[in-house]
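*Asks:* Would you be able to build a 3D model of this:
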Amino acid sequence: MKRIWKLAVGAFVVAASLQAAHAQKKYGPGVTDTEIKLGQTMPYSGPASAYGSQGKATLAYFKMVNAKGGINGRKINLLSMDDGYSPPKTIEQTRKLVEQEEVLAVMNSLGTPTNSAIHKYLNQKKVPHLLVSTGASKWNDPKNFPWTTPFYPPYVEEGIIYGKHVVANHPNAKIAIVSQNDDSGRDYVKGFKIGLGAKVSQVVKEVTYEVTDATVDSQVIDLKGTGADTLFTMATPKFGAQVIRKVADLGWKPNHYIVSVSSSQGGVLEPAGLQNAVGLITAMALKLAGDPTWENDQGMKDFLKFMKEWFPDGNPVDSSVVLGYTTAQMIELILTRAGDNLTRENILKVATNIQKQTFPLLLPGVTVNVAPDNYATFTTFRTARFDGKRWGIFGDPIDASAK
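*Replies:* Below you'll find the model as predicted:
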């Protein structure tokens, strides 16, 4: 009888252990014991196709992660869909990801107009819409859109840096502004004017362009005609390259500030002609390959090794590639911390509780901070000037929080 009791107790303990182990695993859509299915949209075609390298870098990173066993034993299946930077296409592809592919989350979709098109849909569906690759201020709205978080320096805060730099270094400037006619352009210009303060009265002309325009040559000609000696350019890569090239063609030599989304050496400056980009000033949060400063930096060595082994067709000096690599590491961090609780609710909880997090390619002094009541991922920048061969960091880290 005693033996039977011991066997019964043993069976009960085993059953309880199995039940507890099972209970610890909580899965949302797209998750099994061997896979985590994620989705995103990227402009692999269309007017913003230069940004597509970001998605390719992210895919390559998870190919590497999967080859090493995945995350907590699960392979990452990232479905990266081409939306051509077209909001209607973004809606179509995102619905497919959610309703047909049943992904756990949509992560790192790119573009302000494109993400705007799916903003309400994903929040109504309570699908994590995380690490959107756009710095528009609208993404930091945990009260009204709790399922959406950004992973890009906020445009308003970045714009403030340029305005402050103009005031400090060119107090008598005659200022011209060219920007994309959308939320991202308006946010950047808003921040720039905040940074200018009382000097905003020195803006002599503002022009905009549409993402569907063929060129911005006429806008640049118009601005040069004002006699402005300082130019603030908010543009996506295709148009950023056009502005830089046209300014040079006209023999115009303004103090030229260009936003980080259009500062890629590989994606913008090389197409524009490196000689035409000398003297440009931008703001950065990420290290860039080719800068001798990071020659012996372990994070940079690991990145270049990754590029050689997993993304040999990519350009390591393309800032979109660097951002894609770092974003993939952020996704990896979130999924790792989530453990076996891979529900949509827990993924959101983990993603919005990250403090003082560093990554190998973030510049010194730049950290990632996300709280349940404040989704602004990072607001610390370093200023950089292009010397014809590389971007050179100068000055101390700047906390540009609009608050």
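
*Asks:* CA only for contacts and neighbour counts going forward, please
*Replies:* Noted.

*Asks:* How about Met81, nearest residue that isn't a chain neighbour?
*Replies:* Excluding the flanking residues, the one nearest Met81 by CA to CA, 6 or more residues apart in numbering is Thr41, at 4.7 Å.

*Asks:* what helices or strands is whichever strand or helix holds the one you found leaning on?
*Replies:* Using DSSP states H and E, Thr41 sits in strand 35-42. Other helices and strands packing on strand 35-42, by 3 or more CA pairs under 8 Å, 6 or more residues apart in numbering; DSSP states H and E, are strand 75-82, helix 87-95, strand 105-107.

*Asks:* now the angle from the longest one to strand 75-82?
*Replies:* Here helix 87-95 points in a direction 160 degrees away from that of strand 75-82 (axes from the mean of the first three to the mean of the last three CA atoms, to 10 degrees).

*Asks:* tell me the contacts of Asp217?
*Replies:* By CA atoms under 8 Å, 6 or more residues apart in numbering, Asp217 lies in contact with 242-243, 246.

*Asks:* among the residues you listed, who's most crowded?
*Replies:* In terms of neighbour count, Val243 stands highest of the contacts of Asp217 at 24 neighbours, by other CA atoms under 10 Å.

*Asks:* Pull up the gap between that one and Glu206, please.
*Replies:* 14 Å (CA to CA, to the nearest Å).

*Asks:* Then Gln329?
*Replies:* Between Gln329 and Glu206 the computed distance is 38 Å (CA to CA).

*Asks:* ok, back up a step: save the helices and strands packed on strand 35-42 as CSV, and put in mean neighbour count too.
*Replies:* Supplementary listing: the helices and strands packed on strand 35-42 in CSV, determined by neighbours: other CA atoms under 10 Å:
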stretch, mean neighbour count
strand 75-82, 20
helix 87-95, 19
strand 105-107, 26
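
*Asks:* For the stretch 301-403 of the chain, which segments count as helices?
*Replies:* For the stretch 301-403 of the chain, the helices defined by DSSP state H, counting those that start in this stretch cover 319-338, 344-351.

*Asks:* The longest one packs against which elements?
*Replies:* Counting contacts by 3+ CA pairs under 8 Å, 6+ apart, the secondary-structure elements packed against helix 319-338 are helix 52-67, helix 344-351.

*Asks:* Could you also give me the structure for this second sequence? I'd like to compare it with the first:
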Amino acid sequence: MSLFRSTAAVVLTLGLAFATPSLAQKKYDTGASDTEIKIGQTIPLSGPASAYGSIGKVQAAYIHMINEQGGLNGRKINLIQYDDAYNPPKTVEQVRKLVESDEVLTTFQLIGTPPNAAVQKYLNEKKVPQLLAGTGATRFTDPKHFPWTIAFNPNYQSEGHIYAKYILANYPNAKIGILFQNDDLGKDYVKGLRDGLGAKAGSMIVSQASYELSDPTVDSQMVTLKASGADLFYDITTPKFGAQAIKKAAELGWKPVHILDINATPVSQTLVPAGLDNAKGIISVNYGKDPLDPQWANDEGMKRYKAFMAKWAPAEDANSGIATYGYSTAELLVHILQQCGDDLTRANIMKQATNIHGYVADLALPGMTTATEPDDWRINKQFQMMRFDGQRWVLFGPILTDEVRTN
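*Replies:* All right, here's what the predicted structure looks like:
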């Protein structure tokens, strides 16, 4: 469980960008003009994944800051947000409204695998970008079949490959029990682990249990997994169910090696409700700086992030991975729109999103850069392992790059 400049630095950077006018003729599609760039988004402000609602709040604050600083080439970004409650039918209704009534230029950061899956075909048929989709399911990095979709999150299979490497190197005789969300998110993580384990997958994986988003708890699944004799727990959940799984493992006295997917790693949304002591020792990965990690206290990117949060999003938890995610995605959106210049067409948005070179986000870990190519649309494909020490996540090991393209 998927980057800022100080105010002065932002103004300087944007000013430099604006000082270089494009010689090309202005080009606009629906949703863009000399004064406005209209962008649409659905977020779960309610429902089972409401913890992710703060992502949209931070993104809106970032856009507000950009607009207050003059916008992009004099254009204000009009971010239209609707609550879809992480409910796919609701997402369909809201996205149709964004496209057909609000007439947005592009969607941005629709949150969640099931919601994105529900509108992927529609957006591609309408040739409206599904830009920086908030999911890492493989189907959202498939330009051959869905040329108007590009995901922000690391591919879930890529993350699974990294965990498999870690397990084979450190726990080659592990008996693995898997809890997974029964949708594209969970199935991709399972496939990534199985592919990474290779021939050993059949003997190492001793139990699998799935859950539905509508399930009240995962207690019964946890009882089943413990009874299987598994001594390594591969926990593929979102914050609500991740917290339940961690808490239930503690209640059962089950203490396996615990690997948690990145989606469920936010401390305040998952680990605090689960009990920080219960979460101690859990292993995951990250691709960004943690505001709670003291090693970034004097980091310029972190300073810019914290200054932004204090001024523009003071009601949100600046120490949350959800807030850093919201900041990072909004920062990249602005970068892509800057690259578009005065060619604000839907086709050019996709062209620029798939031609990012040497981009270093404010909260990227040292040594990590963002790059996309016309034949490799993975925005984030680098990771570093981390372990929860009872208070914060602690990074360890080298930067790891997944070289296996899933499409």
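
*Asks:* Single out the most deeply packed of the helices and strands packed on helix 319-338 of the first structure.
*Replies:* Ranked by mean neighbour count, these are led by helix 52-67 with a mean of 21 (mean count of other CA atoms under 10 Å).

*Asks:* Mind reading off the mean deviation between that helix and the second structure?
*Replies:* Once fitted to the second structure, helix 52-67 of the first structure is off its aligned match by 0.8 Å on average (mean CA distance after the TM-score superposition for the first structure).

*Asks:* And the helices in the stretch 51-200 of the second structure, which stretches?
*Replies:* So, for the stretch 51-200 of the second structure - with DSSP H, counting those that start in this stretch - the helices run 53-68, 88-96, 113-126, 156-170, 184-197.

*Asks:* Check the offset of the first one from the chain's centre.
*Replies:* To tie it back to what came earlier, the one meant is helix 53-68 of the second structure. Computed by CA atoms, centre = their mean, to the nearest Å, the separation of helix 53-68 of the second structure from the middle of its chain amounts to 16 Å.

*Asks:* what sits up against it?
*Replies:* Residues outside helix 53-68 of the second structure that contact it (CA under 8 Å, 6+ apart) are 43-46, 72, 76-77, 79, 81, 308, 312-313, 316, 322-323, 325-327, 329-331.

*Asks:* surely Ala133 of the second structure meets Phe108?
*Replies:* Yes: in this structure, Ala133 of the second structure is within contact of Phe108 by CA atoms under 8 Å, at 6.7 Å.

*Asks:* wait, which of the helices and strands packed on helix 319-338 of the first structure is closest to Gly392 of the first structure?
*Replies:* Closest approach to Gly392 of the first structure among those (CA to CA): helix 52-67, 22.4 Å.

*Asks:* would you say Pro273 of the second structure is within a helix?
*Replies:* Yes: looking at Pro273 of the second structure with DSSP: H, G, I helix; E, B strand; the rest coil, it is inside a helix.

*Asks:* Next up, the contacts around it.
*Replies:* Ala243.

*Asks:* Give me the aligned partner of it over in the first structure.
*Replies:* Alignment note (TM-score structural alignment): Pro273 of the second structure maps to Pro271 of the first structure.

*Asks:* That match and Gln265 of the first structure, how far apart?
*Replies:* Relative to Gln265 of the first structure, Pro271 of the first structure is positioned 9 Å away (CA to CA).

*Asks:* For stretch 142-158 of the first structure, what is the distance to the chain centroid?
*Replies:* Distance, stretch centre to chain centre, for stretch 142-158 of the first structure: 11 Å (CA atoms, centre = their mean).

*Asks:* and if you look at stretch 394-401 of the first structure?
*Replies:* Using CA atoms, centre = their mean, the offset of stretch 394-401 of the first structure from its chain centre is 19 Å.

*Asks:* Would you indicate which residues of it are buried?
*Replies:* For stretch 394-401 of the first structure, a neighbour-count test (16 or more other CA atoms under 10 Å) marks 397-400 as buried.

*Asks:* Surely Phe192 of the first structure and Gly163 touch.
*Replies:* Yes: counting by CA under 8 Å, Gly163 is a contact partner of Phe192 of the first structure at 4.6 Å.

*Asks:* Between these two, tell me which one has more neighbours.
*Replies:* More crowded of Phe192 of the first structure and Gly163, by other CA under 10 Å: Phe192, with 26 against 23.

*Asks:* give me every residue that touches that one.
*Replies:* Going by CA under 8 Å, 6+ apart, the list of residues near Phe192 of the first structure reads 156, 158-164.

*Asks:* same thing with Gly69 of the first structure?
*Replies:* Lys75.

*Asks:* at 10 Å instead, please
*Replies:* Shown in contact with Gly69 of the first structure (CA atoms under 10 Å, 6 or more residues apart in numbering): 75-76.

*Asks:* From Glu35 of the first structure, how far out is it?
*Replies:* 11 Å.

*Asks:* Lys308 of the first structure too?
*Replies:* Relative to Glu35 of the first structure, and taking CA to CA, Lys308 of the first structure is found at 27 Å.

*Asks:* Kindly report the same for Gly266 of the first structure.
*Replies:* Separation of Gly266 of the first structure from Glu35 of the first structure (CA to CA) stands at 34 Å.

*Asks:* if you count what's nearby, which of those two comes out ahead?
*Replies:* Taking neighbours as other CA under 10 Å, Gly266 of the first structure and Glu35 compare with Gly266 leading, 19 against 16.

*Asks:* Tell me how far the nearest residue to that one once chain neighbours are set aside lies from Gly84 of the first structure.
*Replies:* Spatial nearest neighbour of Gly266 of the first structure, chain neighbours left out: Asp318 (4.4 Å); criterion: CA to CA, 6+ apart. To Gly84 of the first structure, Asp318 of the first structure is 20 Å away according to CA to CA.

*Asks:* Have a look at these two and say which one is more surrounded.
*Replies:* More crowded of Asp318 of the first structure and Gly84, by other CA under 10 Å: Asp318, with 23 against 20.

*Asks:* Please pull up the equivalent of the more buried one in the second structure.
*Replies:* Asp318 of the first structure maps onto Ser320 in the second structure, by TM-score structural alignment.
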